[in-house]
Structures are given as C-alpha cells and as structure tokens.
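J.: Just a sequence and a predicted model for now, questions to come.
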Amino acid sequence: MKTFLAKKETVQPKWYLIDAAGVPLGRLAVKAANMVRGRHKPTYTPHVDTGDYVIVINAEKVVLTGKKEEQNEYMFFSGFVGGESYRKVSLMRERHPEFIVKHAVKGMLPQNIIAAKMLRKLRVFAGPTHTHEANNPQKVTV
C-alpha cells in the first residue's frame, strides 16, 4: 500500500465559521490553526496547503483567563533605533480585536512560506457579521 500525498491541484477547500464569543483564546486558536492547516482531514500532507477557509466572528468577545488582559503585551518594532513599542492586550482589544485572534493563530502555524499562504485563509471579524455569506460556511463549535 502506498502512502497518499495530496497535490495542490486536487485540494478542494471548504468554508467554516467559528463563533469566538465566550471561548478561551488558546482553544479557539488551536481549532482555527488546525483547520487552516488541514490537520482535521485524512488527506493532510505537511508540505501541501490542504487547509480550509476559516471565518472567526465576535473576536472582541474572546476570553483571556487569569490576568493576561492586563499583563500580556504585544511588541512592535518600527525598524529604527529605539523604535520598540509595547501595547497591552486590553488596548488591542479596544482598537483591533481581530489582531488578538490572528496573532494567536499565526503563532500556532509553522514558520515558513506555506504558513503565510495558510494565514490568508483565516478571516477574522470583530462583530457578529461577516462578508462571506455567499460561501455558505459550516458552523463549527469550539
């Protein structure tokens, strides 16, 4: 019996919808990362992008346990000397709540070029509405 290896041409991605309201960030990120990567499929092949499209709604209502909301910070670098700046999670939740989910999922993907293509399949929305109704996404519970 031969080992099955998926090819880029044969992969047919589906669309999934995840509601982030009241879900811990880590559990949500693991589920989304595995679906974007294709680990939930029996045809998963590590060197081919076999993943599906994932839509995350209600990113502003994702839950962080403990004191992570006040203690955790995201670091940004402008590229200039002394251009380091830090922003707390609470500030990012006010301004860009979708960044929190995208950043968590990005950290759970492999650090290579395929992961950059996989991350394009993740669509995160702060509120309960999204712009991909025409794709008929299947609702997934976390």
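T.: Cool, the structure landed.
J.: For the rest of this, base every contact and every neighbour count on C-alpha atoms.
T.: OK.
J.: So the most centrally placed residue in the chain versus Pro13, what's the distance?
T.: The residue lying closest to the centre of the chain (Cα atoms, centre = their mean) is Val105, at 3.8 Å. Using Cα to Cα, to the nearest Å, Val105 is found at 18 Å from Pro13.
J.: now do Pro97
T.: Applying Cα to Cα, the value for Pro97 to Pro13 is 26 Å.
J.: So which of those two has more stuff around it?
T.: Legend: neighbour count by other Cα atoms under 10 Å for Pro97 and Pro13, higher for Pro97 (22 against 14).
J.: Against that first model, consider the following:
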Amino acid sequence: MSIIQRSQQWGTFARIWHLYDAKWQDPYLSAERIKMYLMGLYKPIYHPLNDCGDHVVVINSYDIALRGDEWRRRAYFHHTGYHGGASWTMAWEVHKKNPTMIMNKAVYKSMKGNLQRRYSMQRLHIFKDENVPENIMQNISNQIKQLRPVPLRLDEIPPQEVAEFPKLVKYPENYIAQ
C-alpha cells in the first residue's frame, strides 16, 4: 500500500473535529447539517450500523434564532416519571435556563430512526459562547459553513464606509423632514 493510499484510508476512518458557529442560525435547520457530520453521512464508508461519525463543536448556542414567534409558541415536553409529572415548557424558558438545550434537542430530533443516535450525541459538544476549553480547540481541524451569513449591525460598520456608500437622494441643505 502506497503512502497516498494509507493517508486516504487514515482520513476516511479517522474521527475529525468540526466547528460550527450557531450565531443567528435556526437550530432545526442547523441540526440537519450537523447530523451529516455526527453520523458520518458524507464518508464513503457510511453504513447505518457503522459508527463512523465525527465530533462537532457548536459555539454561540446562546445567540440562536428561531423563526417567527417560535420563542413564544414552541413548547418542550418533560416528564418526571411520577404520576402527574408531565409538564410543557416554553422555548424561551428552556433557553433561559440552559442555552445549550434547544440545540441539543434539535440535533437529537433530527437523527430520529438512527440506531447509533445515542453514541452519535456523545460526540456533540455545545457551548453557549465562544469560550471553548483549549484541549478541545486543539483538536478542531475543520469548520462547518453557516446556513445564513450573520449580518453586521449598523454600529459595527466603520463611519468612513457609511460616508462612501452611494446615496439615492441628495437632500438640499435647508431640507426639513416632517
């Protein structure tokens, strides 16, 4: 076996660490993309009974964005196991208590029907902000592209760029807005 073939084989069977920035991303749409890496769906050796997935580190789960008014309408079910122990908790309350829980539940739900789901979820590492332990950051070798680009806020745009932006209408000096 040549050196090139050995490196291809090593790359196929190795567990790669991926980084995903969840800032301003929908967790349920992001979960579909993260699932591909956790289960190893993109690898040529994938099989439903084969555990060949990679590690995924998700950062900024505190800044996720649900569509429309899902913060008020989406509810999560929990049961304590005792009689009358069923409860429904709104998404904003769950996110306030644990900022990583919604992303965790979204990825778990996206892998429905997967026999290896329990073991795949052990390779998902979610952090509420950009503070990731150094030993995990040393392992990361790939970045998963975000679904939507994060827009700049107006106060983040430099004043020179704002001044150079082309104007559609040039108002006269004595113009008074009503």
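T.: Perfect, thanks for sending it. Given the structure is predicted, the values throughout are model-derived calculations rather than measurements.
J.: Please, which helix or strand holds Tyr74 of the first structure?
T.: Assigned by DSSP states H and E, Tyr74 of the first structure falls within strand 73-77.
J.: how much does that strand stray from the second structure?
T.: Mean deviation of strand 73-77 of the first structure relative to the second structure after superposition (mean Cα distance after the TM-score superposition for the first structure): 0.6 Å.
J.: residue range for that strand in the second structure?
T.: Under TM-score structural alignment, strand 73-77 of the first structure corresponds to residues 75-79 of the second structure.
J.: What's the match for the residue nearest to the centre of the first structure in the second structure?
T.: By TM-score structural alignment, Val105 of the first structure lines up with Val107 in the second structure.
J.: just to revisit the earlier point, identify the residues contacting the residue nearest to the centre of the first structure.
T.: Applying Cα atoms under 8 Å, 6 or more residues apart in numbering to Val105 of the first structure gives the contacts 29-30, 32-33.
J.: Compare the residues you listed and tell me which has the most neighbours.
T.: Neighbour counts for these (other Cα under 10 Å) peak at Ala32, which has 29 neighbours.
J.: From Asp21 of the second structure, how far off is the aligned partner of it in the second structure?
T.: By TM-score structural alignment, Ala32 of the first structure lines up with Ile34 in the second structure. Taking Cα to Cα as the measure, Ile34 of the second structure falls 11 Å from Asp21 of the second structure.
J.: now His55 of the second structure
T.: 14 Å.
J.: And the strands in the first structure, which stretches?
T.: Counting by DSSP state E, the first structure has strands at residues 15-19, 53-57, 73-77, 84-88, 122-124, 138-140.
J.: Now do the helix of greatest length in the second structure: distance to the chain's middle.
T.: In the second structure, assigned by DSSP state H, the helix with the most residues is helix 27-39. Here helix 27-39 of the second structure is found 8 Å from its chain centre; the criterion is Cα atoms, centre = their mean, to the nearest Å.
J.: In terms of secondary structure, what does that helix contact?
T.: strand 55-59, helix 101-110, helix 117-121 (3 or more Cα pairs under 8 Å, 6 or more residues apart in numbering; DSSP states H and E).
J.: What residues in the first structure pair up with the last one?
T.: Residues 115-119 of the first structure are where helix 117-121 of the second structure lands when matched by TM-score structural alignment.
J.: By how much does the matching stretch deviate from the second structure on average?
T.: For stretch 115-119 of the first structure, the mean deviation from the second structure after alignment is 0.6 Å (mean Cα distance after the TM-score superposition for the first structure).
J.: Tell me the buried residues in that stretch?
T.: 115, 118-119 (16 or more other Cα atoms under 10 Å).
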